[in-house]
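J.: return atomic coordinates for the entry below.
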Amino acid sequence: MANRLADATSPYLLQHRDNPVDWWQWSAEAFEEARRRDVPVIISVGYAACHWCHVMAHESFEDAAIAKQMNEGFVSIKVDREERPDVDAVYMTATQAMTGQGGWPMTVFATPDGDPFFCGTYFPRERFGKLLESVGTAWREQRDDVLKQGAAVVEAVGGAQMIGGPTAPISAELLAAAAAGLEKEQDRERGGFGGAPKFPPHMNLLFLLRHHERTGSAEALEIVRHACEQMARGGIYDQLAGGFARYAVDETWTVPHFEKMLYDNALLLRVYTQLWRLTGDLFARRIADETAAFLLRDLGTASGGLASALDADTEGSEGLTYAWTPAELIGALGADDGTWAADLFRVTQKGTFEHGSSVLVLARDIDEADPAIVDRWRDVRSRLLAARARRPQPARDDKVVASWNGLAVTALAEHGALTGSAESHDAAIALAEVLADRHLVGGRLRRVSRDGVAGEPAGVLEDYGCVAEGFLAVFQVTAAPRWLSLARELLDVALARFASGDGGFYDTADDAEKLLTRPADPTDNATPSGLSALCAALVSFAALSGETAYREAADKALATAGPLIGGHPRFAGYAAAVAEAALTGPYEIAIVTAGPVDEDPLVEAAWRQAPGGTVIVAGEPDREGVALLADRPLIGGASAAYVCRGFVCDRPVTTAADLTTRLSQAETLVAQ
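T.: The predicted model follows:
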């Protein structure tokens, strides 16, 4: 027997390659080995940036005595939840059914057929050792009871299937109910929703921004503004380098769980960019710019694509890289600037974190302060960041996940188009190229790649939806038909391989590996659900291509999420945001240009003024492969913008001022 993780592509699995545990990767061979030996299976699921995964690994999986128990009595399988979200989803459903809660590390004891019969999350070493002994004894002496328990859990997992439930067509009333539900649940003092631990509600904020644009709701905009300000002034935001941590362990956004995830930052980049577009708030613009810079600087990989995460730990300790004491600030900056920085960043002798240290927060507004104060703040940040760079740094999970990179493509394309950032614009295109050239293999998506090589796990529905949406975003900023064609290819696969037959979608393809059940979860949690992401791409593609079959598929799928949107909006933020775009139209803006696109004021005005979810394409008239530009002439030899809805267009305008006026009256658009 031997540990079999040395040739894994997952950084999480590679973290365990030197364990004395005889780990297997997820495979049919592992279960066959359990059948041959007539022993149960341990399925251990986690991810590279997970703090408690590291703790359990150090306490138990690196321990010779625990490893001996595992090796003698079980076949042990290690799974990266980010690489195999399908496996994670099935066994997380089982864990929640059995324990009422879930999380990572997830520890599942299963039969050699994969049927779970005992589930949990983190177990301390002593308890885990006793659990191994108890499970082993039960398997040998109470086999029938174990198998009955497994059958009951499998039945519960199947009963949790979301396919075939009630539907509710998207309507203004449904979205009003969702907005009212979020308003009721908001934390009016600290921003966001719920208590500790507190997660950035990026998808709910995107929905509320679009709801504000469609309805004029001042309350919806204020919920977003307040949450964005509180998060970005808190410790959950890296006040020196930019980028958001996964969540705050408290209600005040002060102390983060220090891992930084690609998907959070991509979605938050969209939120802050759109908030700046609507309000002109310099604070929102700075956070958007810094978040974009964080993505490209700290998550960019040498082989292209963005890495998944920065670890929660540094050398086994949380916060080692990020926390400060007053003495450390003075040591890095000198007495005068160190004392000033301690006051600005609320670093006290008592501390807000561990061992008298503090996580940096922004105590007061700085973006519109006196220029001399702003200059001092920038200088202090730069010097502290340089000092921090000399500390041990967190590890990085450098696998490239298709769906998360798709989210980043969309966010960077929007940021580039709205702010004029050439770096974001170019990065969006480059990331899309990586996804198209590396992850799209034989017409099907691969979920992950690492060091330029695509891994074996097949793409799941969220990969198809997020990557297609990213390709459509790049199409809009380039008018290059290739991206529209590639998006169509992905959407056609999704419609053919993932559809459930009742308007909804499964998360895995019909030819994917068969698990206990075929997962189909429409809830938006840390990332958009596969269904929500696919609907976003379907709605945009229909508007860009004029092909109504894709819109019909989106409407049917959104209806399956309708009860969730109306009744539990916190878990349907992305679906609600897509529904807002669908209810608005979305608007289609075609701009035929007489000169360079990036210098045309009509293009800038369209991006700045159009409601969220609008599709925008600019280029020369009748550009081949671009339906929105067909039969749209220049006006008097000058550029012209056509504002359309359902491919019914108002009279063209030729000035940015007229386009701005037209978009401000968009709700009254009628066929002329």
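
J.: only C-alpha atoms from now on, for both contacts and neighbour counts.
T.: Will do.

J.: pull out the buried positions in stretch 305-321.
T.: Neighbour-count burial for stretch 305-321, counted by 16 or more other C-alpha atoms under 10 Å, picks out 305-314, 318-321.

J.: contact partners for residue 166?
T.: Applying C-alpha atoms under 8 Å, 6 or more residues apart in numbering to residue 166 gives the contacts 560, 563.

J.: ignore the last one, residue 568
T.: 178, 181.

J.: now the one 10 residues further on
T.: Listed by C-alpha under 8 Å, 6+ apart, the contact partners of residue 578 are 207, 532, 535, 536, 539, 613.

J.: pretty sure residue 472 sits against residue 484.
T.: Yes: contact criterion C-alpha atoms under 8 Å: residue 472 and residue 484 qualify, at 6.0 Å.

J.: looking at these two now, which is surrounded by more residues?
T.: Each of residue 472 and residue 484 has its neighbours counted (other C-alpha atoms under 10 Å); residue 472 has more, 31 against 23.

J.: if we can go back for a sec, need the buried residues of stretch 305-321 in JSON lines with secondary structure and distance to residue 390, can you?
T.: Listed next are these as JSON lines, based on DSSP: H, G, I helix; E, B strand; the rest coil; distance: C-alpha to C-alpha, whole Å:
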{"residue": "305", "secondary structure": "coil", "distance to residue 390": "26"}
{"residue": "306", "secondary structure": "strand", "distance to residue 390": "24"}
{"residue": "307", "secondary structure": "coil", "distance to residue 390": "22"}
{"residue": "308", "secondary structure": "coil", "distance to residue 390": "23"}
{"residue": "309", "secondary structure": "strand", "distance to residue 390": "20"}
{"residue": "310", "secondary structure": "strand", "distance to residue 390": "17"}
{"residue": "311", "secondary structure": "coil", "distance to residue 390": "17"}
{"residue": "312", "secondary structure": "coil", "distance to residue 390": "18"}
{"residue": "313", "secondary structure": "strand", "distance to residue 390": "16"}
{"residue": "314", "secondary structure": "strand", "distance to residue 390": "13"}
{"residue": "318", "secondary structure": "strand", "distance to residue 390": "17"}
{"residue": "319", "secondary structure": "coil", "distance to residue 390": "15"}
{"residue": "320", "secondary structure": "coil", "distance to residue 390": "12"}
{"residue": "321", "secondary structure": "coil", "distance to residue 390": "9"}
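
J.: between these, which sits nearest residue 575?
T.: For the buried residues of stretch 305-321, the closest approach to residue 575 (C-alpha to C-alpha) belongs to residue 308, at 23.5 Å.

J.: can you give me the helices for the stretch 1-150 of the chain?
T.: With DSSP state H, counting those that start in this stretch applied, the stretch 1-150 of the chain shows helices at 11-14, 28-37, 51-56, 64-73, 85-99, 125-141, 143-159, listed in chain order.

J.: residue 649: which of those helices is closest?
T.: Among those, helix 85-99 sits nearest to residue 649 (C-alpha to C-alpha), with 42.6 Å.

J.: second chain to compare with the first, below:
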Amino acid sequence: MPNHLADETSPYLRQHADNPVEWYPWGEEALQRARDEDKPILLSIGYAACHWCHVMAHESFEDPATAEIMNRHFINIKVDREERPDLDSIYMSAVTAMTGQGGWPMTVALTPDGRPFFGGTYYPPTPRHGLPAFQQLLQGLAQAWQTQREEIEHSAGEIAGHLRQASLVSALGRGGALNDDLFDQALNGLLRTFDTKLGGFGRAPKFPPSMTLEFLLRMVLRRGDGMARRMAEHTLTMMARGGLYDHLGGGFARYSTDDRWLAPHFEKMLYDNALLARVYLHAWQVTAEPLYRTVVEETLDFALREMRHEAGGFYSSYDADSEGEEGKFYVWSADEVRAALANAGLAADADLFMAYYDVSERGNWEGHNILNTPRPAAEVAAELGLDPAALETRLAAARRALYDARAGRVWPGLDDKVLTAWNGLMLAALAEAGAALGRADYTAAAVANAEFINASLRRADGRLLRSWKAGVGARFNGYLEDYAFLADGLLALYQTTFDPRWFAWARELADQMLAHFGDATNGGFYDTADDHEALLHRPKDVQDNATPSGNAMAAAVLLRLSLYTGEGHYWDTAEAMVSALYEPMARYPGAFAHWLGAAAFILGEPREVAIAGDPAAADSRALLDLIHGRYRPDLVVAVGEGESAAVVPLLAGRERLDGRAAAYVCRRFVCLRPVSEQQALAEQLND
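T.: Have a look, this model is predicted:
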């Protein structure tokens, strides 16, 4: 029977459109029906790249008998957590409070007014591993609704009250004055969990710690910290050599299921690849390690080739599964490698490819081979009696042949919705890489992405929308992270192109955050706007997870905007937010790493560089080449004159020197004498 999901923007929801379950999207139609019929709501939350979401869908939601029970006793609502992070946050908090753990697929039973009274995650079709069968669970919940209504109402009220109270106790509470002792405590905490042999922090599963690595690189620049450098470089290198990285197509999987980064959970997320491309770029700028630049370019090239809509937006993810098997698209047998290379006329290179990429007859994962590079190329070259450069030339040709062969396989499912926040992350990575690497194609892609978001995900009143899909359009109110991540990307794009429209838009987004998301009582920002639909409570998340928290990114954006504009309230708002999290940053650095970056910015005596001149002219470019030649996280730069000076306050009153572009190096708007030569600018920047 058809349900109500066919016209949704979410591919995850559309995947369930032919289920016999009468699914509704979250909305007034479903909620009103629950109230009218006095039925409980069965809320299922997941996302397209979630392996166990697909398993439960196949086992239960495609089963007519299970669907009959669901349809008879419940109003069934399906939610894509990536489109509705507010609902995911609220009900994940409830499930965690009720069970002590959470995950996806999330299964929650609600009263008709949206209060949770039962929560869990995956349930099998038959009793297994201490879990009841899903049908048993449904029958039990339906019976309880009929016979224990008073107890359910009482429990739901207590849970809702607990969640509301927890939401009022903001983590932006008692803090401390920022100082370098914060970084000592954070670094010591990271060192305690650092895997000295294999890189990363903690044990399996290991997630790529992008924000922690960014903080460590800041400590290398700020303090010359050798241990911070060791932790960052070893982790970056081990991830790039492992199976977490796609050695044929570029890009990273979501996480490693083992300690040594070999066996990933194979889905690829846009946000991971944006964040990792950016941190590898910064690592290359700090260390000049060629591997890191290779990873940056291969990762961004992957995103441009395989995750980009022709209009300029970037898709959300690729599934881990293809043909019903996790990782099938990515793994190889020794015979498959030999055959693919033979078909490409490269049969003679099969042995050297297998030697370098750890391919064997028995396999390195469940009888198959995940490509990885456990030994340095120089060691393999010496073993084979080859010059390292000759080895790399032959490997490159083999990789191209195997990529082409892999492209002929059945591809994993693509979640082709475009999310504003995640596109903001990719926008920043492309813009920074375009400037630092001299890649005009990256800069052009960044501009196209910003123009796409402007045309497709920005309302007439300037407010943002969350999600877009070709053929359907855009929908859902923008969340705090949409505004903050996009503003961050626009500032990066401005510092690459110096087109003042990108700066103006970033500032507009910051002002909208302050106007519509601010928490006047506790400080910081709510995740939802003041005109968002009324939910169980108004969520406010400050912890960094797979992406920076919206609050942490908002603070970072406001700090930079303050230097561009001289507006003290931007700085004061952000500094109060960061200071309030002193204790969590010190005690849990991996969960507050983006905040630590903001703290480092505040304490790093950041500088502004205003260049009076034409951004495209040779004299301006010479000064910019010096600036872009190093990683400078504690510096903002503006270039322009005339109209640009009217938009970007940092440029106001700046004049050329004897007709030549002039750089003004300032600290909180107190400036040194203007200079026009690279060497003089280098001296003022202490290069």
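
J.: would you pull the TM-score for this pair?
T.: TM-score of the superposed chains, computed with TM-score structural alignment, normalised by the length of the first structure, equals 0.95; 664 aligned residues with a C-alpha RMSD of 1.9 Å.

J.: sorry, back to before: now, the most widely separated pair of the contacts of residue 578 of the first structure?
T.: Of all pairs in those, the most separated under C-alpha to C-alpha is 207 and 539 at 15.3 Å.

J.: between these two, which has more neighbouring residues?
T.: Under the criterion of other C-alpha under 10 Å, the comparison of residue 207 of the first structure against residue 539 puts residue 207 first, with 29 against 26.

J.: sorry, back to before: between the contacts of residue 578 of the first structure, which sits nearest residue 503 of the first structure?
T.: So of the contacts of residue 578 of the first structure, ranked by how close each gets to residue 503 of the first structure (C-alpha to C-alpha), first place is residue 535, at 11.2 Å.

J.: any idea what that closest one aligns with in the second structure?
T.: Counting by TM-score structural alignment, residue 535 of the first structure lines up with residue 555 in the second structure.

J.: show me what contacts the nearest residue to that match once chain neighbours are set aside?
T.: For residue 555 of the second structure, ignoring the flanking residues on the chain, the nearest one in space by C-alpha to C-alpha, 6 or more residues apart in numbering is residue 574 at 4.5 Å. Each residue near residue 574 of the second structure by C-alpha under 8 Å, 6+ apart is listed here: 524, 554, 555, 556, 558, 559.

J.: count of residues packed around residue 395 of the first structure?
T.: Around residue 395 of the first structure there are 16 other residues, counting by other C-alpha under 10 Å.

J.: what of residue 106 of the first structure?
T.: For residue 106 of the first structure, the count of nearby residues is 22 (other C-alpha under 10 Å).

J.: isn't it right up against residue 99?
T.: No: if you go by C-alpha under 8 Å, residue 106 of the first structure and residue 99 don't touch, sitting 11.6 Å apart.

J.: need the overlap of contacts for those two.
T.: Counting by C-alpha under 8 Å, 6+ apart, the shared contacts of residue 106 of the first structure and residue 99 are 119, 120.

J.: can you tell me the closest non-neighbouring residue to the equivalent of residue 580 of the second structure over in the first structure?
T.: Structural alignment (TM-score structural alignment) places residue 580 of the second structure against residue 560 in the first structure. Nearest in space to residue 560 of the first structure, with sequence neighbours left out and distances taken as C-alpha to C-alpha, 6+ apart, is residue 167 at 4.5 Å.

J.: report how many residues lie close to the one you found.
T.: Close neighbours of residue 167 of the first structure, defined as other C-alpha under 10 Å, add up to 18.

J.: give me the nearest residue to the counterpart of residue 291 of the second structure in the first structure, chain neighbours excluded.
T.: Here residue 291 of the second structure is matched to residue 283 in the first structure, going by TM-score structural alignment. Nearest residue to residue 283 of the first structure, sequence neighbours excluded (C-alpha to C-alpha, 6+ apart): residue 367, at 5.9 Å.

J.: what's around that neighbour, how many residues?
T.: With other C-alpha under 10 Å as criterion, residue 367 of the first structure counts 16.

J.: that one contacts residue 281, correct?
T.: No: here residue 367 of the first structure lies out of contact with residue 281, judged by C-alpha under 8 Å, at a distance of 9.4 Å.

J.: just give me the neighbour total for residue 241 of the second structure.
T.: 23.

J.: residues contacting the equivalent of it over in the first structure?
T.: Aligned by TM-score structural alignment, residue 241 of the second structure pairs with residue 233 of the first structure. Residue 233 of the first structure makes contact with 239, 361, 362, 363 under the criterion C-alpha under 8 Å, 6+ apart.

J.: so the residue nearest to residue 560 of the first structure lies in a helix, does it not?
T.: No: under DSSP: H, G, I helix; E, B strand; the rest coil, residue 167 of the first structure falls outside any helix and is assigned coil.

J.: the second structure: which residue goes with that one?
T.: Mapped onto the second structure by TM-score structural alignment, residue 167 of the first structure lines up with residue 175.

J.: check residue 650 of the first structure too.
T.: Here residue 650 of the first structure is matched to residue 672 in the second structure, going by TM-score structural alignment.

J.: not counting sequence-adjacent ones, nearest residue to its match?
T.: With sequence-adjacent residues excluded and distances taken as C-alpha to C-alpha, 6+ apart, residue 672 of the second structure is closest to residue 665, at 5.6 Å.

J.: so the one you found touches residue 682, yeah?
T.: No: applying C-alpha under 8 Å, one finds residue 665 of the second structure not in contact with residue 682, separated by 10.4 Å.

J.: all strands for the stretch 101-250 of the first structure, in order.
T.: With strands called from DSSP state E, counting those that start in this stretch, the stretch 101-250 of the first structure shows them at 106-110, 116-120, 247-248.

J.: okay, now the counterpart of residue 498 of the first structure in the second structure: neighbour count?
T.: By TM-score structural alignment, residue 498 of the first structure lines up with residue 517 in the second structure. The number of residues packed near residue 517 of the second structure is 22, by other C-alpha under 10 Å.

J.: tell me the contacts of residue 517 of the second structure?
T.: Applying C-alpha under 8 Å, 6+ apart to residue 517 of the second structure gives the contacts 480, 525, 526, 527, 528, 529, 530.

J.: change it to 10 Å
T.: Neighbour list for residue 517 of the second structure: 479-480, 483, 511, 524-532, 540 [criterion: C-alpha atoms under 10 Å, 6 or more residues apart in numbering].

J.: any of the residues you listed buried? List them.
T.: Buried among the contacts of residue 517 of the second structure by 16+ other C-alpha under 10 Å: 479, 480, 483, 524, 525, 526, 527, 528, 529, 540.

J.: now the aligned partner of the second one in the first structure: how far from residue 398 of the first structure?
T.: It stands for residue 480 of the second structure. Matched to the first structure by TM-score structural alignment, residue 480 of the second structure sits across from residue 461. Residue 461 of the first structure sits 22 Å away from residue 398 of the first structure, going by C-alpha to C-alpha, to the nearest Å.
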